[in-house]
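Generate coordinates for the sequence data below:
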Amino acid sequence: MIPVDEPLYGPAARAMRDALRATTAHAGDSDPDMDEALRRVRQRSALSKVAEYFTEHRPADPMTEAARMTAALTAVGLDVAAARPVLRSLPFPDTGITRGEYGHRVLAQAGGAR
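Predicted coordinates for the structure are as follows:
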């Protein structure tokens, strides 16, 4: 039983959502709206990881396309299929932009989610 004053995103609510997902994921009763919302949350989380990486690891170095692809793959656990939507969301690096500036731009794009 969840107490009335429990926030929507508290541990008990999260556990209930996880249990609900586990029961519907295998029955084929997937809700397209929920699937889309979960995909966006995962993508926002991956974008936040990419932004965090660039602002913490060598932020003064110039931003390159290779770093963009490497960070996207690392953020999703080296899963190429999962990296594609993240790469589509990441802007191409401008000439002369640093990794730190790029990370802040990506973080702003992700809505500041951390």
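
can we go C-alpha only for contacts and neighbour counts from here?
Noted.

Run a quick neighbour tally on Ala108.
Close neighbours of Ala108, defined as other C-alpha atoms under 10 Å, add up to 14.

Buried by neighbour count: which residues of the host helix or strand of it qualify?
According to DSSP states H and E, Ala108 maps onto helix 99-109. For helix 99-109, a neighbour-count test (16 or more other C-alpha atoms under 10 Å) marks 99-104, 106-107, 109 as buried.

Same list, those residues, but as a markdown table with distance to Pro32 please.
Below are these laid out as a markdown table (distance: C-alpha to C-alpha, whole Å):
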| residue | distance to Pro32 |
| --- | --- |
| Arg99 | 36 |
| Gly100 | 36 |
| Glu101 | 36 |
| Tyr102 | 33 |
| Gly103 | 31 |
| His104 | 32 |
| Val106 | 27 |
| Leu107 | 27 |
| Gln109 | 24 |
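
structure for this one too, so we can compare:
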Amino acid sequence: TQNIREIYKELIREAIFENVSDEIPYESDVIIEKIEESPTMDKVYAMIVVEKPSQKGIIIGKGGETIKRIGKHARKLLERFSGKKIYLELFVVVKKGWTKNKKELENLGYIM
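Below you'll find the predicted structure:
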């Protein structure tokens, strides 16, 4: 449902803020692509959108360490909220200029 998507998005963003240097989170967003719900576990597929290729590298980190840390932190937040086990899959995508592109901002829900 839409409310769950928004809550999951914000919890994943919180994990990004807490695990990545200051400048990256403000030029990033999270898109919940799909949630598969069951009584005991939710499978959540989310895309982290960044502005520049260098930011993608920072989010992923050396050997994938940063994205693993973000994922682990976010999964704990989602599990605490939902009361269920969470399978979380994160992808990082570069969309150059998305923060200045009206259509992208509309797609991400920043402009109505």
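
And the TM-score between them?
The TM-score (TM-score structural alignment, normalised by the length of the second structure) is 0.34; 61 aligned residues with a C-alpha RMSD of 4.2 Å.

if we can go back for a sec, show me what the helix holding Ala108 of the first structure is packed up against.
Here helix 99-109 of the first structure touches helix 32-56, going by 3 or more C-alpha pairs under 8 Å, 6 or more residues apart in numbering; DSSP states H and E.

Now do the helix it packs on: which elements does it pack against?
helix 65-75, helix 80-89, helix 99-109.

what's in contact with the second one?
Surrounding helix 80-89 of the first structure, the residues in contact under the criterion C-alpha atoms under 8 Å, 6 or more residues apart in numbering are 43, 46-47, 68-69, 72-73, 76.

same thing but 10 Å
39-40, 42-47, 50, 68-77, 106, 109-110 (C-alpha atoms under 10 Å, 6 or more residues apart in numbering).

any idea which helix or strand carries Gly71 of the second structure?
helix 65-82.

buried stuff in that helix?
For helix 65-82 of the second structure, by 16+ other C-alpha under 10 Å, it's 66-67, 69-71, 73-78.

nearest residue to Pro53 of the second structure other than its sequence neighbours?
The shortest distance from Pro53 of the second structure to any non-neighbouring residue, by C-alpha to C-alpha, 6 or more residues apart in numbering, is to Val94 (6.1 Å).

ok now do that neighbour, which residues does it touch?
Per C-alpha under 10 Å, 6+ apart, neighbours of Val94 of the second structure: 28, 48-56.

Tell me the one of these nearest Lys9 of the second structure?
For Lys9 of the second structure, the nearest member of the contacts of Val94 of the second structure is Ile48. The distance, counting by C-alpha to C-alpha, is 9.6 Å.
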